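> dropping a prediction and its sequence here:
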Amino acid sequence: MDMEALREIQAYAYWFFSLALVIFLCGYIFHIYRSQIKGTRDYEKYGRLALDDELTDSLVEAREEKTENPKKES
């Protein structure tokens, strides 16, 4: 394989991965937007997270307690 063929493969790989990353980014933005609209998560309150970073400040979200699965076999 000569150098020009390697450069061509590199160029195609660059554009493929760039396009894939753009698609993933758009999907992530759509997911955040949709969950904000549905009301399952409020991302606007995370905007103050950098400002309210003292130990005495209130939590952004309440912590959920994990319960053990009662059907767990020994």
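Cool, the structure landed. Numbering: from 1, shown residues only.

> going by C-alpha atoms from here, please, whenever you check contacts or count neighbours.
Noted.

> would you agree Gln36 is in contact with Asp42?
Yes - Gln36 lies in contact with Asp42 (C-alpha atoms under 8 Å); the separation is 5.6 Å.

> comparison target below:
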Amino acid sequence: MSVETMRELQGYGFFILLVLMVVILYSYWFHLVKSEKAGRRNYEKYGRLALDDKLDDSLVESSADNRSNK
């Protein structure tokens, strides 16, 4: 296999991988938006998770909420 052919295959592979990653990213974003609109999760609560990480801070979700939703 020549170097030119390998470079061409590498370019096609990169483009296919890039398109695949974009599709995965947008499908994950769509899933997050859809689940928040349906009321299954409230992702705005998780935005302050890194800031409110002390032991005496309130929980984002309790385990009883997870069991009752299933």
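Nice, thanks for sending it over. Predicted model, so just to flag it, every value in this text is computed and none were measured.

> I'd like the TM-score for the two structures, please.
Overlay of the two chains. TM-score (TM-score structural alignment, normalised by the length of the second structure): 0.89; 66 aligned residues with a C-alpha RMSD of 1.4 Å.

> does the residue nearest the centre of the first structure belong to a helix or a strand, and which?
For the first structure, the residue sitting closest to the mean C-alpha position, by C-alpha atoms, centre = their mean, is Tyr28 at 6.3 Å. Element membership for Tyr28 of the first structure (DSSP states H and E) is helix 3-38.

> list the buried residues for that helix?
For helix 3-38 of the first structure, a neighbour-count test (16 or more other C-alpha atoms under 10 Å) marks Ile32 as buried.

> burial check on the counterpart of Lys45 of the second structure in the first structure, number of neighbours?
In the first structure, the residue paired with Lys45 of the second structure according to TM-score structural alignment is Lys45. Look at Lys45 of the first structure: counted by other C-alpha atoms under 10 Å, it has 10 neighbours.

> can you tell me which residues contact Lys45 of the first structure?
Lys45 of the first structure is in contact with Val60, counting by C-alpha atoms under 8 Å, 6 or more residues apart in numbering.
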